[in-house]
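Novice: After the sequence you'll find the predicted model.
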Amino acid sequence: MAGVVDNGANTIFLGGGGPAYGSPQSLLLKYANRHGLIAGATGTGKTVTLQTLAESLSLAGVPVFLADVKGDLAGLSQPGGAEGPLHKPFSERAGQIGLSLDYQAFPVTFWDVWGQKGHPVRTTPAEMGPLLLSRLLDLTDAQEGVMNIAFRVADEEGLALLDLKDLQAMLVWVGQNAADLSLRYGNVSAASVGAIQRALLVLENQGGDSLFGEPALELSDIIRQDASGRGMINILAADKLMQSPRLYATFLLWLLSELFEQLPEVGDPDRPRVAFFFDEAHLLFDGAPKALVEKVEQVARLIRSKGVSLWFISQNPADIPEGVLGQLGNRIQHALRAFTAKDQKALRMAADNYRANPDFDTAEAIQHVGTGEAVTSLLEAKGVPGMVQRTLIRPPFSLIGPASDAERAQVMNASPMALKYGRSMDRESAHELLSRRAEEAAKAKATARAKDTDDLFDMTRDEYRNARRYQPRDEARPERGRSSRSDTMVEAFGKSLARQLGTKSGQAIVRGVLGSLFRGR
């Protein structure tokens, strides 16, 4: 162990050489927080180099967080062994660089967004924020604006967004109150709200809802040491997470943002407070909005003063934006293959990023280094980039390859994180509060409707009876004359005659009858 970490000089041993190689290469812990790059084609040894660096930093007391994309890094929890197939080549390499193999296991905590291969790692929509959520859901500018409005209103109304159903309920409320909110914050269209809800549904169906909830991950639980003072190595199971690249990238970017916001300034410490390794780093930037890339550049530039060491692992340095690549002072370049004109150009660009060594051509060395070898340039005193060297990377002390399910389970059961994060919780938040408001509004509406009905019949007994009673015709009121069945024939004829006499024709008949009578006399 003393051969790997030199506490007096605050260095960790990365690798060495022999007749065909340069001087031994050591990383100054003081400049480890100037960040680093591990690059190289598939199968050239990037993962083993990452494992070696994680071990060395842990031995120096620096906690580590890394994403296990292929499941190969779980072996850090188990010691390497002399009976393994790689023991002989590792022994030869160790002898060549002047290092004795000290096989050992390292303190490991396993994490998994889905809680299957590690302790559940969760965050809340409130902690992730609208920008990263919009990036995760691939929203348009208009939809991102609606997401910002939802977060703003939730904050003003005291509605905590702690899980996915809280966010969905908040968006429903925003859609129902779109007219009022549009006057205050800008247009809120039903189409935008619906598009966000559909994107959340897709995320939920893919299992992404497991990422949101409580208890949320606390940074202090990954920035810690074991009882012997070794830094804890936190391994995120990312083999399943890689099937959702946007979710993977968003989670890592959230973690980076949380570090930047929560950790205090420590100036220029003698060693990093924590080291993060971002494997498949190109996924962080593929298709990312310009504003988000600029945010990552800003964080990478400023977070070193908070004692955070960032390492980006990718197949080609060209995968990393120039603004971020310029912050990576420590570089380990494994072999790059140049089969096409585009590959040749990328190779030359990679070589141009190193301080030249007059003993060999950098581009030629990058193209021909073997597995386990690399072209390295580490920061020296006063932060000056070291001259590029061909380096044999030291072999790891832990097991290369995955741990068995039983070994993984044993490590997880022994971890104090199992008790803290093993069971999810669902406290009162936006979903519950909005549901209660809706129930109270429905009850108030039903009560008002019942009161209106009661007011309609709010009368005394006599008034109610009189209002419903049939009022017969007044008996004293004279009835219109008409013949009844009891009238005799003579009475009927008389009444008819009397009516006729009241008319002009009746009067004429009377005059005619009387005249004939008088003339006859």
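Specialist: Yes, it's here.
Novice: drop to CA atoms for contacts and neighbour counts, all remaining ones
Specialist: OK.
Novice: Please enumerate the strands of this protein.
Specialist: Along the chain, the stretches classed as strands by DSSP state E are 5-6, 11-16, 25-28, 36-39, 64-68, 108-112, 119-120, 233-237, 274-278, 308-314, 330-333, 373-377, 389-393.
Novice: what's the closest of these to residue 284?
Specialist: For these, proximity to residue 284 was assessed by Cα to Cα; strand 274-278 is nearest, at 8.8 Å.
Novice: What helices and strands are in contact with the closest one?
Specialist: Applying 3 or more Cα pairs under 8 Å, 6 or more residues apart in numbering; DSSP states H and E, one finds that strand 274-278 contacts strand 64-68, strand 308-314.
Novice: Identify whichever of those strands lies nearest to residue 493.
Specialist: Checked against Cα to Cα, the stretch from the helices and strands packed on strand 274-278 lying closest is strand 64-68, at 120.1 Å.
Novice: quick one: contacts of the closest one?
Specialist: With contact meaning Cα atoms under 8 Å, 6 or more residues apart in numbering, strand 64-68 is reached by 54, 57-58, 74, 222-223, 231-239, 274-279.
Novice: re the thing from before, quick check: which of the strands of the chain is buried the most?
Specialist: When the strands of the chain are scored by mean count of other Cα atoms under 10 Å, the highest mean neighbour count falls to strand 389-393 (a mean of 28).
Novice: try this one side by side with the last:
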Amino acid sequence: MITQDKKILIAKDDNKEVYLLSNMANRHGLITGATGTGKTVTLQTMAESFSQLGVPVFLSDVKGDLSGIAVKSSPSGKIAERIEKLQLRDLGYESRGFPVAFFDVYGEKGHPLRTTISSMGPLLLSRILNLNEVQSGLMHIVFRVADDNGMLLLDLKDLKAMLKHVSDEKTKYQEHYGNISSASVGAIQRGLLRLEDEGGDLFFGEPELNIEDLMQSDENGYGQINILESEKLINNPKIYSTVLLWLLSELYEKLPERGDKEKPLMVFFFDEAHLLFNDVEPSLLQKICQVVRLIRSKGVGVYFISQNPSDIPDEVLGQLGNKIQHALRAFTPKDQKSLKAAADSFRANPEFSTEKAIGELAVGEALVSFLDEKGTPQIVERSFIVPPQSQVGPIDDAQRKNLIRTSLLAGIYDTAVDRESAYEILTQKALADREEAQRAIEEKERQKQLVIQERQRIQEERLRMAQERHQAAMQRQSERASRSNPTVVDQIIRSTGRTITSSIGSSIGRTIVRGVLGSIFGSK
């Protein structure tokens, strides 16, 4: 970095140097140009310039070219020619590397970058999942139910479990939260499955990135350059753009107000910015505009990088005060219209035609306009971007692994943590419900068996009593039969008895008669 009275040298031609004022760097900026015109090198130059000023930087490496910022350059070819042509060594140019921290959503080429489902929020998640208005509304319901019931949403399995819970209990929740459509539930579940296949299960979880870990400095006072490895991530544009938007939102939410200072607190480069605004819904665009407008008061400068200024909505473009325009090619009427619009966005320089110059710029050459001390855009200048002091091009895998291993963040994010959250709570609840249901089934079966046993006991008791009554009746019948129908023996005994009794009776009778009469007649 070459500075002079808190000015950062960004570009130079034979006669003039173009500086970015450090106290205006939080007024945001734009780097545009066709593919291959030098945007990545410009980004690298600006990132290391802010680092040398003591300002931490965050940027995404979509081509895999920016890891070289960690080691010093060995200028050769056109880079060496430009250094000599612009006489940069006389201004203090020297080769050097800068403090770098590598991050990777997939955890392959950097420290794992994670956030929680709760931190991402329903709005950004709806964007990732490409949900319509109704489905997005259901996503808000799921988050609200989780909040009201004290259940953390940390990773994808938490969200899937919560979605199933809300669907299963929709009768319970619909009255208070609104309609819960089975079709919307299915659409979100399919979206979550795709997101998981694209690496969402790695991105969502803990430990969550601490924004303060992006804002460190080394022993020389150089700001840390945080590089998000995005070669693989860019293949999923919605996830890529939403990850960067989430980071920007986190900075906005967590940093305190600080007003305009001599230099930014942090600078954020948003490469392939057009992906952020493709098919963006009005509610999200409004949020983006709000973040861009207000985050400057928290000391954060945001620089969008894209091919054409028309890739950026007017609501955002109007807030970007510092502009670097590389060459554009106009082969069609639409291209010509875009080129003219890009030229019209600059404050004209009477020495050349801005529109014509945009089509003539060489690789590494740009039209540059920064804000002056009063915050007014300066007239556009045509200059060459100062080459980086670090290596242009990637480092090898061994160098990268060594830098990751010796990083200040080594060991902080490498191991995932899975603490109790919605999934665990709902799983335990489901298990308890199943156990309770099983106990209820078992108790019902037990009661059923008791009823059966009681019925059997009653039936057996009734049978016993019936048998006893039957036996008693038979006994009585037998006794009656015995009295009314004597047996042969009984009849013989009875007949013999009567004969004997009769004989005895008659003899005795006669004896008595004779005795009485005899005594009467005898007395005579």
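Specialist: Received it, and whenever you're ready, just let me know what you need. Predicted model, so just to flag it, every value in this text is computed and none were measured.
Novice: follow-up on the earlier one: compile the helices and strands packed on strand 274-278 of structure 1 into CSV and extend it with columns for distance to residue 227 of structure 1.
Specialist: Shown next, in CSV, are these (distance: least, Cα to Cα, whole Å):
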stretch, distance to residue 227 of structure 1
strand 64-68, 16
strand 308-314, 22
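Novice: ok, the most centrally placed residue in structure 2 to residue 202 of structure 2 distance?
Specialist: Nearest residue to the geometric centre of structure 2 (Cα atoms, centre = their mean): residue 117, 2.9 Å. Going from residue 117 of structure 2 to residue 202 of structure 2 by Cα to Cα, to the nearest Å gives 12 Å.
Novice: cool, and residue 284 of structure 2?
Specialist: Distance, residue 284 of structure 2 to residue 202 of structure 2, using Cα to Cα: 24 Å.
Novice: Same question for residue 40 of structure 2.
Specialist: According to Cα to Cα, residue 40 of structure 2 and residue 202 of structure 2 sit 28 Å apart.
Novice: just checking, next helix/strand downstream of the helix ranked longest in structure 2?
Specialist: Ranked by number of residues, the top helix in structure 2 under DSSP state H is helix 422-484. Counting by DSSP states H and E, the next helix or strand C-terminal to helix 422-484 of structure 2 is helix 488-523.
Novice: what distance separates that next one from the centre of its chain?
Specialist: How far helix 488-523 of structure 2 lies from its chain's middle: 126 Å, per Cα atoms, centre = their mean, to the nearest Å.
Novice: For the stretch 101-250 of structure 2, just list every one of the helices.
Specialist: Secondary structure of the stretch 101-250 of structure 2, counting by DSSP state H, counting those that start in this stretch: helices at 117-129, 133-148, 156-168, 170-177, 182-195, 201-203, 237-254.
Novice: which residues of structure 1 does the third one align to?
Specialist: Using TM-score structural alignment, the residues of structure 1 aligned to helix 156-168 of structure 2 are 164-176.
Novice: Report the mean positional deviation between that stretch and structure 2 in the superposed frame.
Specialist: Between stretch 164-176 of structure 1 and the corresponding residues of structure 2, superposition yields a mean separation of 0.3 Å, by mean Cα distance after the TM-score superposition for structure 1.
Novice: Return the set of buried residues in that stretch.
Specialist: Within stretch 164-176 of structure 1, the residues scored as buried using 16 or more other Cα atoms under 10 Å are 164, 165, 166, 167, 168, 169, 170, 171, 172, 173, 174, 175.
Novice: go on, stretch 318-332 of structure 2?
Specialist: Applying 16+ other Cα under 10 Å to stretch 318-332 of structure 2 flags 320, 321, 322, 323, 324, 325, 326, 327, 328, 329 as buried.
Novice: again with stretch 169-180 of structure 2
Specialist: Neighbour-count burial for stretch 169-180 of structure 2 [16+ other Cα under 10 Å]: 170, 173, 180.
Novice: Now which residue in structure 2 aligns to residue 62 of structure 1?
Specialist: Match for residue 62 of structure 1 (TM-score structural alignment): residue 55.
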